[in-house]
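In: Sequence and predicted structure below; questions after.
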Amino acid sequence: MRIRSISLLVLGLLAPLGLASGASAQGTYDPGASDTEIKVGNILAYSGPVSSLGVIGRVEAAYFKKINDEGGINGRKINFISYDDAYSPPKTVEQARRLVESDEVLLIFNPVGTPTNAAIQKYMNSKKVPQLFVGGGATRWDNPAGFPWTMGFQPNYQAEGRIFAKYILKEKPGAKIAVLFQNDDLGKDYLKGLKDGLGEHASAIAMEEGYEVSQPTIDSNIVKLRASGADVFVSIALPKVAAQSIRKVAELGWKPMFILSSIGASIGTVIRPAGFENAQGIISTMYLKDPSDPQWQDDDDNKRFEAFLAKYLPDVDKNDYFVTYGYVVSQTLVKVLQQCGSDLTRANVMRQAANLNFRPDMLLPGVNITTSPSDFAPMKELRMVRLKGERWETFGDVASSVTKR
């Protein structure tokens, strides 16, 4: 497999170097930083079973080009180097070593995937290189005492599972539940949260079906889950499988209460391909604004987001959840690097990442980014949503995703 690399320097996307007005000419640096450059590494799946995640890297590269076009960060341009791991943990290890030991990046930013990041967490911490804003909702990213060089980004999966459990217990007491889950750390985290939330009612789960990411289809899994007689179906799935589960449930004429994990709730890559008519009433959670929602038409956040896409990525689907996600996480890294000033050491990157009180564009009202030296979970709020027509509608109060230790 050919490894794909996105490097702003290689692609010729950098504006001519030159310090912005007022920028410091000298600073304190670790490998990957200088008076003129900040080298940022990234790893995600441009190929393989979850290649739809590759759009995140495209958005990040485009956003950093925008920052460079505007003069960079304190006069320094971002050199963004992104490698493909095909969602394969051994390949992730290889690419992490390449970025740290060969490319000598200052940090690895938003590496995407729960099992893939688990495979490099010890390595990154042994090297004391930031594994910053991990693209995955495992609780293991929020462990500053054990892994001080790793920080997550989005609300965690166990908490989302507990939120789903609370909703089921309230809206459908006595339910019989069937669960489809990705058979790795990602799916198991969601499943643990669901069971913890159900508590003494965890026996309501009539069947659990784990699937492998490499499976071409999960149709047979859905057939078995339907045969359990469940009247609630929870689909814990990334986009391809999420769309397959929606289509198969509709094809079978099964009419359960359908709960879909937020990682598979993209309008652009899941709901539209699966068919809006098949997805009506599905329940999920969100923390990002949906650009297709008319209520955000005149919203300043959305106007800036759409202007960015129009100039830098006119060919992407703005309704793809991962497009919005890439935009938000890129803004957050820029905030961290701005706070670093001219102390561009790896230790200071983590200090500044652990000192955030920030609200990037496109977060839902009530959702914020806050961190501290003892809190490596930047986002802690979610909103419940229900699909109506061709968009998600929020309902209920803001739900906390804080995990009690």
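Out: Here it is on my side, so go on. This one's a predicted model, so the numbers in the text were calculated from it and none came from an experiment.
In: hey, let's count contacts and neighbours off CA atoms from now on
Out: Will do.
In: Tell me the buried residues in the strand ranked longest in the chain?
Out: Using DSSP state E, we find that the single longest strand of the chain is strand 391-400. Across strand 391-400, burial judged by 16 or more other C-alpha atoms under 10 Å covers Arg391, Trp392, Glu393, Thr394, Val398, Ala399, Ser400.
In: and of these, the nearest to Glu104?
Out: For those, the residue nearest Glu104 by C-alpha to C-alpha is Ser400; the value is 37.7 Å.
In: if I look at the closest one, how far off is Met379?
Out: Separation of Ser400 from Met379 (C-alpha to C-alpha, to the nearest Å) stands at 9 Å.
In: okay, and the common contacts of those two?
Out: Residues touching both Ser400 and Met379 by C-alpha atoms under 8 Å, 6 or more residues apart in numbering: none at all.
In: circling back: please list the outside residues in contact with the longest strand of the chain.
Out: 159, 163, 267, 290, 292-293, 366, 380-387.
In: Now the two most distant members of these.
Out: Greatest spacing in the contacts of strand 391-400, by C-alpha to C-alpha: Ala159 and Ser292 (26.4 Å).
In: which element is Ser126 on?
Out: Using DSSP states H and E, Ser126 sits within helix 114-127.
In: From the contacts of strand 391-400, pick the one nearest Lys188.
Out: For the contacts of strand 391-400, the nearest to Lys188 is Ala159 (12.4 Å; C-alpha to C-alpha).
In: Which strand or helix spans that closest one?
Out: Per DSSP H and E: helix 157-171 holds Ala159.
In: cool, and Ala62?
Out: Taking DSSP H and E as the definition, Ala62 sits inside helix 54-69.
In: this is the comparison structure:
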Amino acid sequence: MAAIQSRLVAFSAGVALLIATSSGALAQKKYDPGATDTEIKIGNIMPYSGPASSYGVIGKTEQAYFNKINAEGGINGRKINFISYDDGYSPPKTVEQARKLVESDEVLLIFNGLGTPPNSAIQKYMNIKKVPQLFVATGATKWNDPKDFPWTMGWQPSYQSETQIYAKYILKEKPNARIAVLYQNDDYGKDYLKGLKDGLGAKAASMIVAEESYETTEPTIDSHIVNLKASGADVFVDLSIPKFAAQAIRKNAEIEWKPLHFLNSVSSSIGATIKPAGFDAAQNIISSAYLKDPTDPQWKNDAGMKKFNAFLDKYYPDANRNDAFVVYGYTVAQTMVYVLQHCGDNLTRENVMKQAASIKDLELGGLLPGIAIRTSATDFAPIQQLQLQKLQGETWHLFGDIISAEVGG
């Protein structure tokens, strides 16, 4: 009897060992370059210098947020190693930095690289290498193209959807408008311009009376503003980055041109654009938002913004709290952490993209109420909602409803 019992015990132990071994095999950790038991290596490319340097604060905020995550134990026990390089908003430099991150630093992915021309320069490379180019910091519509570019995904609302919303507002409120447009002469500016013309439809040809494009190498856009005023336009659609948006606002005031002024959302930061331009010169400008404005008193007791301010107090005390780009960096970094958490121990590049394309109604503290992040295998546009806002006093005031605008890739 004792012999039978001992054999049963041995058999049971063997079965238990077999089950443990099998489940261990099933739960085996999977890694691509950039991921280990202790680390997740994330690459980033930002314009810390050059004409778009006001966006550099986004990278600094992301570094601070990842420092917070690491201090709290990391992601599933792994610390984030955030490697961020400067490209000066110069596409050839972006290519150089992307190659360095992928081939030398061997990052798992490149996260939130900034700008349409820089990201356009590396999009094919990233997709050939099958390295995620994730949550790019640009609203160009082409980032939502999972069929042709399955390794590239945007994050913010598309530029075309934004200007289509402005076009709808103009058609309703000023149907006889004479529109002047300033735009950056690259994919970024042209994408915005296309959305405006698509939104105006058949009336675009008659309503747009002047177009002026500028190069980022120009020291000033004053002459363009003078030309646009001379067209007799009573609506001004400003599709420029913060440096030139601030110049446009100042020049408008100087030459006393007072059209209905629309400012693209990527330049709506109080700290980066409006304050340098002067609050008096910027009154009643219309823009759009999907993030909470840190200068807006209505969010003073908001739970999400309280957490944001507590984060800044501890991890980024030198941040300019009036700068909307700080909220942007904080919120997109939260999205990245969410994706990596859902990857679990399967930290392959393929699974990173799979999790990024499987986000269901993610609500984050920096997003406006009613706006959520959603993605799918066929929809790489995480945020597709906006709300109009008007500058009054020293802050933006939201008005109207949350507007959904879906524009395909």
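Out: Now that the structure is in, tell me what you want to look at. Small disclaimer: the values here were computed from a predicted structure and weren't measured.
In: Quantitatively, what TM-score do the chains reach?
Out: TM-score of the superposed chains, computed with TM-score structural alignment, normalised by the length of the first structure, equals 0.93; 382 aligned residues with a C-alpha RMSD of 1.2 Å.
In: Need the nearest residue in space to the residue nearest to the spatial centre of the first structure, chain neighbours excluded.
Out: Centroid-nearest residue in the first structure, with C-alpha atoms, centre = their mean: Gly135, separated by 4.2 Å. Spatially, and ignoring its direct neighbours in sequence, Gly135 of the first structure is nearest to Val112 (4.1 Å; C-alpha to C-alpha, 6 or more residues apart in numbering).
In: The one you found reaches Val134, doesn't it?
Out: Yes: using C-alpha atoms under 8 Å, Val112 of the first structure is in contact with Val134, at 6.2 Å.
In: overlap in contacts of these two?
Out: By C-alpha under 8 Å, 6+ apart, no residue touches both Val112 of the first structure and Val134.
In: rewinding a little: in the second structure, point out the residues matching the helix holding Ala159 of the first structure.
Out: Taken onto the second structure by TM-score structural alignment, helix 157-171 of the first structure occupies residues 159-173 there.
In: post-alignment, the matching stretch versus the first structure, mean distance?
Out: In the superposition against the first structure, stretch 159-173 of the second structure averages 0.6 Å from its aligned positions (mean C-alpha distance after the TM-score superposition for the first structure).
In: So what's the gap between that stretch and the chain middle?
Out: 21 Å (C-alpha atoms, centre = their mean, to the nearest Å).
In: List the buried residues in it.
Out: Neighbour-count burial for stretch 159-173 of the second structure [16+ other C-alpha under 10 Å]: Tyr159, Gln160, Ser161, Glu162, Thr163, Gln164, Ile165, Tyr166, Ala167, Lys168, Ile170.
In: Not counting it itself, show me its contacts.
Out: With C-alpha under 8 Å, 6+ apart as the test, stretch 159-173 of the second structure has contacts from 139-141, 177, 191-200, 262, 264, 288, 386, 403, 405-407.
In: Then stretch 176-185 of the second structure?
Out: When contacts are defined by C-alpha under 8 Å, 6+ apart, stretch 176-185 of the second structure is touched by residues 170, 189-190, 192-193, 207-216, 224-225, 228-229, 231-241.
In: can you tell me which of the residues you listed are in helices?
Out: Mapping the contacts of stretch 176-185 of the second structure onto helices (DSSP state H) picks out Ile170, Gly189, Lys190, Tyr192, Leu193, Met207, His224, Ile225, Leu228, Lys229.
In: Centre of the chain to the lengthiest helix in the second structure, how far?
Out: Using DSSP H, we find that the single longest helix of the second structure is helix 2-26. With C-alpha atoms, centre = their mean as the basis, helix 2-26 of the second structure stands 53 Å off its chain's centre.
In: what residues are up against Ala10 of the second structure?
Out: By C-alpha under 8 Å, 6+ apart, the contact list for Ala10 of the second structure is empty.
In: Stretch 242-261 of the first structure aligns to what range in the second structure?
Out: Against the second structure, stretch 242-261 of the first structure falls on residues 245-264 (TM-score structural alignment).
In: Now for Ala175 of the first structure, how many residues are close by?
Out: The burial count assigned to Ala175 of the first structure is 18, neighbours taken as other C-alpha atoms under 10 Å.
In: what lines up against Ser54 of the second structure once you look at the first structure?
Out: In the first structure, Ser54 of the second structure lands on Ser52 (TM-score structural alignment).
In: where along the stretch 251-400 of the second structure do the strands fall?
Out: Using DSSP state E, counting those that start in this stretch, the strands of the stretch 251-400 of the second structure run over 260-263, 286-289, 346-347, 385-392, 395-404.
In: could I get the ones you listed as TSV with distance to Leu109 of the second structure?
Out: Listed next are those as TSV, based on distance: least, C-alpha to C-alpha, whole Å:
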stretch	distance to Leu109 of the second structure
strand 260-263	32
strand 286-289	28
strand 346-347	11
strand 385-392	27
strand 395-404	30
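In: Nearest to Asp302 of the second structure, out of those?
Out: With C-alpha to C-alpha as the criterion, Asp302 of the second structure lies closest to strand 395-404 of the strands of the stretch 251-400 of the second structure, at 15.7 Å.
In: That closest one maps to which residues in the first structure?
Out: Using TM-score structural alignment, strand 395-404 of the second structure pairs with 391-400 in the first structure.
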